[in-house]
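Engineer: following is a predicted model, sequence given first.
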Amino acid sequence: MSKQYENFGPADFDKFDCVKIALGVYLILLFILRGYLIWLMSVTNMQDRVSIIAWVYPDPKLFYLSLLSGLGGILTVFLLSLRRPGANSFIKKMCRQLKNILFIALFFDWLINLVAYYFWQMQSKEWLLINSVTIIIAVIYLYSSKRVNINVQEFPEKLPEK
């Protein structure tokens, strides 16, 4: 058994003997996709579909900007959903770039919030600071996590039938 796998147990592997995608990747995706999650919550609220969006995003432009910044997250979710044996070489190459795609999505999210604050005065300093710190922590996690490194190196292959 390779040294990089010594801290993993059987529950850490999927049905293709690959290490399951790191929980931190999913948390980063939740952060990037927060606009879409709020939108989904508002759509499922049958009594008042706009109140949740208005509560989280007082200015409707902020909501639309959040949807725009979440496009990188949608690409990542789509990519992870295609990560399976038999995928074409383009998907394999893109999965090897998972950290970079998430970094670009986080940077794009930060950039949109920065523009919203400085040019349109739609954000508070506190929100911009919290957003910036969250993104810095996420980037540090992406590039220092051993599990994420393994996720990027591995790609599911069809296992022989027993």
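Structural biologist: It's in. The structure displayed is predicted, hence computed values, not measured ones. Numbers count the residues shown, from 1 in each chain.
Engineer: going forward, measure contacts between C-alpha atoms and count neighbours the same way
Structural biologist: Noted.
Engineer: can you tell me the helix or strand for the residue minimising distance to the centre of the chain?
Structural biologist: Closest to where the C-alpha atoms of the chain average out (Cα atoms, centre = their mean) is residue 29, at 2.1 Å. Per DSSP states H and E, residue 29 falls inside helix 23-32.
Engineer: and the comparison structure, right after this:
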Amino acid sequence: MNRHNYSAYSVQDFDHYDCLKISKWVYLSLIFILRGYVVWLMSVTNMKDRVGIIQWIYPETSLFYLSLGSGALGIFIVIVLSLRRPKAKSWVKRSWLHVKGILTLALLFDLIICLVAFFYWHLLSLTWLITQAIIVGGLIIILNSSKKFMINIAEFPEPLPEKKKKVIKLP
């Protein structure tokens, strides 16, 4: 990486492996892709009415299951993101190099599921479909043009040299 790529960032922008912290747009994209799982977790934690939140957000049960299905690639990205550390397995490193493509594919897959739900099963409204297309298009454009995300993909945490501890000998 070129040193000038890091000139816009301060010390707080780096993690404890001296890598640039992951772009917030990645996390926002993952929340969007995994919204079915987020709703499911919210409903599980609601002790009074476990199904009420799901039925309120997804009036048609099929939509909820489709959202879980379309979030499967997002789960894979979360796994790769959580395993991104020094001495990671080779499949994690290879997957990290392709995370931009996988994230773009996950967003497009989510949109395709919604298109099928709209045109084939008539489960979505046109307003929600257009809104989702705008959100997906915007996230794809932002992720593919983000310099910080490009730096994130180019970096992979490496083991840091151990700091020598001073040993004080008492007489």
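Structural biologist: Sure thing, it's come through. A quick note: this is a predicted structure, and the numbers were derived from the prediction, not measured.
Engineer: for residue 108 of the second structure, what are its contacts?
Structural biologist: The contact partners of residue 108 of the second structure, by Cα atoms under 8 Å, 6 or more residues apart in numbering, come to residue 136.
Engineer: give the aligned equivalent of it in the first structure.
Structural biologist: Taking TM-score structural alignment, residue 108 of the second structure has residue 107 as its aligned residue in the first structure.
Engineer: what comes up buried for whichever strand or helix holds that match?
Structural biologist: Assigned by DSSP H and E, residue 107 of the first structure belongs to helix 98-118. Residues of helix 98-118 of the first structure classed as buried by neighbour count (16 or more other Cα atoms under 10 Å): 98-99, 101-103, 105-110, 112-114, 116-117.
Engineer: one more: stretch 9-28 of the first structure?
Structural biologist: 18, 19, 20, 21, 22, 25, 28.
Engineer: quick one: classify the nearest residue to residue 49 of the second structure once chain neighbours are set aside as helix, strand or coil.
Structural biologist: Spatial nearest neighbour of residue 49 of the second structure, excluding adjacent residues (Cα to Cα, 6 or more residues apart in numbering): residue 43 at 7.5 Å. Secondary structure, DSSP: H, G, I helix; E, B strand; the rest coil: residue 43 of the second structure is helix.
Engineer: ok, now which ones touch residue 43 of the second structure?
Structural biologist: Residue 43 of the second structure sits next to 49, 50, 51, 52, 53, 54 when contact means Cα under 8 Å, 6+ apart.
Engineer: wait, which of these is closest to residue 130 of the second structure?
Structural biologist: Residue 130 of the second structure has its nearest neighbour among those in residue 54, at 21.9 Å by Cα to Cα.
Engineer: neighbours of that closest one, just the number please.
Structural biologist: 21 (other Cα atoms under 10 Å).
Engineer: and it, how far from residue 71 of the second structure?
Structural biologist: The spacing between residue 54 of the second structure and residue 71 of the second structure, counted by Cα to Cα, to the nearest Å, is 16 Å.
Engineer: so which of the contacts of residue 43 of the second structure hold up in the first structure?
Structural biologist: Comparing these with the first structure on both residues aligned by TM-score structural alignment, their matches' Cα atoms under 8 Å, the contacts found in both are 49, 50, 51, 52, 53, 54.
Engineer: need these in JSON lines (columns: secondary structure and distance to residue 60 of the second structure).
Structural biologist: Output for those, formatted as JSON lines (DSSP: H, G, I helix; E, B strand; the rest coil; distance: Cα to Cα, whole Å):
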{"residue": "49", "secondary structure": "coil", "distance to residue 60 of the second structure": "17"}
{"residue": "50", "secondary structure": "coil", "distance to residue 60 of the second structure": "16"}
{"residue": "51", "secondary structure": "coil", "distance to residue 60 of the second structure": "12"}
{"residue": "52", "secondary structure": "helix", "distance to residue 60 of the second structure": "12"}
{"residue": "53", "secondary structure": "helix", "distance to residue 60 of the second structure": "12"}
{"residue": "54", "secondary structure": "helix", "distance to residue 60 of the second structure": "9"}
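Engineer: show me where the second structure has helices.
Structural biologist: Secondary structure of the second structure (DSSP state H): helices at 24-33, 35-45, 52-57, 61-70, 72-82, 90-97, 99-119, 126-145, 147-154.
Engineer: among those helices, which comes closest to residue 7 of the second structure?
Structural biologist: Of all the helices of the second structure, helix 147-154 sits nearest to residue 7 of the second structure, with 11.5 Å by Cα to Cα.
Engineer: could you say what helices and strands that closest one packs with?
Structural biologist: In terms of contacts (3 or more Cα pairs under 8 Å, 6 or more residues apart in numbering; DSSP states H and E), helix 147-154 of the second structure is packed against helix 90-97.
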